[in-house]
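K.L.:
I'll drop the sequence and a predicted model, then ask my questions.
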Amino acid sequence: MTARSYPFGPVDGLEIDPMYGRLRDDEPLARVQLPHGEEGWLLTRYDDVRLALSDTRFSLAQAAVRDTPRMGPQRMGAILTDLDPPDHTRLRRLLAHAFTVRRVEQLRTTAERLAGELLDDMEKAGPPAELMTAYAVPLPGLMVCDLLGVPYEDRDHFQDLAEAFMSITAMTDEEKMSRLGELAGYLAGLADQRREHQEDDLISALVVAQEEGDKLTAEELVQLLVLLLGAGYDSTASHIANSVHTLLRFPDQARLLREKPELMPGAVEELLRWIPAQEISDILPRYALEDVELSGGTVHAGEPVLLAKHAANRDPRQFPDPDRFDVTRNAKGHLTFGHGPHHCIGAQLARMDVQVALTAILGRFPGLRLADEVTWRTGMSMRAPQAMPVAW
């Protein structure tokens, strides 16, 4: 079988390449070749993607020792995504207390205050405002500062460094590694400070775990902080901006949310399902440890699979009329945050941040609209506007 070149081609904004739909219907196990690495199988159906996310017959750890399908010459992994249980379970358990529903709800008041202050600044400055720099980026940045214990005044510095974590082709491998090294050094310095003076933050909690014995090494500590800061911060900022853009595209849905704010939690799930935020599906290739039967055929032991979660979220077998955006839909079960042992540990925090951000901006600016053309960034693992001018 001849492998298709992947990714398929450029897309505009938040559109999905129609090839995903054709493959989902006719070739749910499609052979693909990325610019670097070996060939792999692209999964596009909901049931197949969900199984591969959670079934122990598929391994993330194997990717660390294989010539994985990838966009750049070097493979860029991360600590939690390069491990299978039980090592993954050990590290995840150390973080779990920071991301419980109760802990996240305790942070909601802080998020509401910060969102209000950012919107105050936007309103005082007057329209037009650039939504990314004025709101979508600083809100999750301030929240992750609060959670981890990163000084607010350093956020512009670590924002530039954290972007390297999400780069696919936007930076050269050399520039990416240089920035990640600088970010690791910055976070290691904060950890050293917490060894002298502990505070009520996640860095302090992880330092305690490190010092209690063999639960967490110094290297693991820094790698976990890089992952949390790099991935969680950028992905939430991207989704806030993408969600505002989507609601402006469908003003009837935005109007419904203003009239019935109790719909917001379900609307955020629908936004997570509908928005194809992941730029391409090569972020976390998994390797079959044995032959596995999927709807499109057999994946043999030792073969990698790439998971098109955004295509699975538009599978009509799971979500009727899937291309319709509907804030009243029950979108629970979407795969945006993954499924199984590697389900995004920061999902509850991200949900809360987006709920607060959308509720605040829709309530403050009933006449919110685009003020100019939106430009979209490229070469990053998450789609998002590069600039999004708005007025009200």
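P.N.:
That came through, no problem.

K.L.:
alpha carbons only for contacts and neighbour counts from here, please
P.N.:
Will do.

K.L.:
against Pro18, how distant is Ala188?
P.N.:
According to CA to CA, to the nearest Å, Ala188 and Pro18 sit 44 Å apart.

K.L.:
so the residue most central in space within the chain is in which element?
P.N.:
In the chain, the C-alpha nearest the mean C-alpha coordinate belongs to Ser235, at 3.9 Å (CA atoms, centre = their mean). Element membership for Ser235, per DSSP states H and E: helix 233-249.

K.L.:
what is the subsequent helix or strand relative to that helix?
P.N.:
Next along from helix 233-249, by DSSP H and E: helix 251-259.

K.L.:
next, the one to line up against it:
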Amino acid sequence: MHDQPPTLFTWEFASDPYPAYAWLREHAPVHRTRLPSGVEAWLVTRYADARQALADQRLSKNPAHHAEPAHAKGRTGIPGERKAELMTHLLNIDPPDHTRLRRLVSKAFTPRRVAEFAPRVQELADGLIDGFAGRGTADLIHEFAFPLPIYAICDLLGVPREDQDDFRDWAGMMLHLPGGGPPDPRRPGKGPRGGVARSVKMMRAYLADLIHRKREALPAEPGPGEDLISALIRASDHGEHLTENEAAAMAFILLFAGFETTVNLIGNGTFALLTHPEQRDRLQRSLAEGDGGPLETGLEELLRYDGPVEMATWRYATEPLTLGGQDIAPGDPVLVVLAAADRDPERFDDPDVLDLGRRDNQHLGYGHGIHYCLGAPLARLEGQTALATLLTRLPDFQLDADPADLRWRGGLIMRGLRTLPVRFTPGR
């Protein structure tokens, strides 16, 4: 990879994209490439350019600005998203609609609301580990990293507990997990039925019906800890002009964005600890001493080092602009490569080194600007809880596979493992 651009988007690239991104940062920091879909887009790989692009209002989130609008649908990174009724959500709209919709849901992610949710997240983490702790082996993606955030976001949205296993099925199909999804306790040995499009359709239909049922039963005044779907309905019924399609699309995107990023955060973070034993020991010692500070700092470093979102969702130039010395034409798609920016040696000392004590760490793992991840406080809570619980409940767990044999899910936007087998001393 000395003179020619690296080969992108192969399975080998997916396993370790960082050498290719290092070449692009040095030789072609804003690089036009043809994606596997056939669409040409600009990849932004340097930290300074990435921050500029993420905050530049000339780069719209609305796919209608794409130079090839016929190909623009479904380009948010959400599997199966093709229909217009799912398209009006925070990931692909601009102000003033973005401002209005973000304001509606921001109340669900305040520090106080997230803190109140902490005992439930801990209960979920402990319950999941209880399910395999006595066995001595587990797949931490299927049995821990995946179900923890899906059940948590279902609780936050107000999906009844008796329906949450259906969401686990549908979400498993959307992520293309091996075997069609994680095992279903109601159907031993089987994953969810159907394909990605069908799972999206079923999830969308369920949310529309749930919104209708919650609207019919909505009390006159909100009670303590009112679920998010009820709050969205209340807002739409009190002058915020939230349409039913917007409410369903909002619930859908919060469900999707609220779990897949956290699946990857827990999975990638755990894998990084397993392959960096000195850093894992450092964190484990601090937890044993009752010091949670290193866990907070360490999680930020895990987000920087191998974060859950490889590229920010699509942006489209609305007028001519220059980025990293390259002229971007109106309608051109732009993909900001967060994974590359967060290993830029111009911004981070020894960027390819995992240092859980790193202090100067203004990473872009959850974005930047007005589209900064709304659910980041909840994801951080879930990530910290998951890692602390694993390290204390399963103190000697080790990777039960050659790291080179692990497979990463394909796709442009997200970065995450398909499986993460571990072994440990059986316990309670």
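P.N.:
That came through, no problem. All values derive from a computational prediction rather than experimental measurement.

K.L.:
report the angle between the helix holding Ser235 of structure 1 and helix 251-259.
P.N.:
Orientation check (axes from the mean of the first three to the mean of the last three CA atoms, to 10 degrees): helix 233-249 of structure 1 against helix 251-259 gives 110 degrees.

K.L.:
other SSEs contacting helix 233-249 of structure 1?
P.N.:
The criterion is 3 or more CA pairs under 8 Å, 6 or more residues apart in numbering; DSSP states H and E, and the helices and strands that helix 233-249 of structure 1 contacts are helix 138-148, helix 155-166, helix 251-259, helix 264-274, helix 347-364, strand 385-387.

K.L.:
and Ala288 of structure 1, how far from Pro304 of structure 1?
P.N.:
Distance, Ala288 of structure 1 to Pro304 of structure 1, by CA to CA: 6 Å.

K.L.:
apologies, that question was intended for Ser235 of structure 1.
P.N.:
In this view, Ser235 of structure 1 and Pro304 of structure 1 are 25 Å apart by CA to CA.

K.L.:
run the angle between the helix holding Ser235 of structure 1 and helix 264-274 for me.
P.N.:
Orientation check (the same axes, to 10 degrees): helix 233-249 of structure 1 against helix 264-274 gives 100 degrees.

K.L.:
how close does helix 233-249 of structure 1 sit to structure 2?
P.N.:
Its aligned residues in structure 2 lie a mean 1.1 Å from helix 233-249 of structure 1 after superposition (mean CA distance after the TM-score superposition for structure 1).

K.L.:
how distant is that helix from the center of its chain?
P.N.:
Remark: helix 233-249 of structure 1 is offset 11 Å from the chain centroid, using CA atoms, centre = their mean, to the nearest Å.

K.L.:
and stretch 224-243 of structure 1, by the same measure?
P.N.:
Distance, centroid of stretch 224-243 of structure 1 to centroid of chain: 6 Å (CA atoms, centre = their mean).

K.L.:
how long is it end to end?
P.N.:
Terminal residues of stretch 224-243 of structure 1 lie 28 Å apart, using CA to CA.

K.L.:
tell me, it lands on which residues of structure 2?
P.N.:
Using TM-score structural alignment, stretch 224-243 of structure 1 corresponds to residues 250-269 of structure 2.

K.L.:
what's next to that stretch, contact-wise?
P.N.:
Residues from elsewhere that reach stretch 250-269 of structure 2 (CA atoms under 8 Å, 6 or more residues apart in numbering): 78, 86, 88-91, 140-141, 145-146, 148-150, 153-154, 157, 171, 203-204, 207, 229, 299, 302-303, 306-309, 375, 379, 382-383, 386-387, 414-417, 420.

K.L.:
the residue nearest to Phe158 of structure 1 when sequence neighbours are not counted - how many residues pack around it?
P.N.:
Of all residues not flanking Phe158 of structure 1 in the chain, Leu183 sits nearest, at 6.8 Å (CA to CA, 6 or more residues apart in numbering). By the criterion of other CA atoms under 10 Å, Leu183 of structure 1 has 26 neighbours.

K.L.:
would you mind finding the match for Leu183 of structure 1 in structure 2?
P.N.:
The alignment partner of Leu183 of structure 1 in structure 2, by TM-score structural alignment, is Met203.

K.L.:
just tell me what Thr99 of structure 2 corresponds to in structure 1.
P.N.:
Under the alignment (TM-score structural alignment), Thr99 of structure 2 pairs with Thr89 in structure 1.

K.L.:
mind telling me what element its match is part of?
P.N.:
Assessed by DSSP H and E, Thr89 of structure 1 sits inside helix 87-96.

K.L.:
coming back round to it: format the helices and strands packed on helix 233-249 of structure 1 as CSV; extra columns: mean neighbour count.
P.N.:
What follows is those, written out as CSV (neighbours: other CA atoms under 10 Å):
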stretch, mean neighbour count
helix 138-148, 21
helix 155-166, 19
helix 251-259, 16
helix 264-274, 22
helix 347-364, 20
strand 385-387, 18
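
K.L.:
do you know which of the ones you listed lies nearest Leu335 of structure 1?
P.N.:
Nearest to Leu335 of structure 1 among those is helix 264-274; the distance by CA to CA comes to 7.3 Å.

K.L.:
equivalent range in structure 2 for that closest one?
P.N.:
Per the alignment by TM-score structural alignment, helix 264-274 of structure 1 matches residues 295-305 in structure 2.

K.L.:
how much does that stretch stray from structure 1?
P.N.:
Once fitted to structure 1, stretch 295-305 of structure 2 is off its aligned match by 0.6 Å on average (mean CA distance after the TM-score superposition for structure 1).

K.L.:
give me the contact list for that stretch.
P.N.:
265, 268-269, 272, 283, 287, 339, 342-343, 351-359, 361, 363-365, 380, 383-384, 388.
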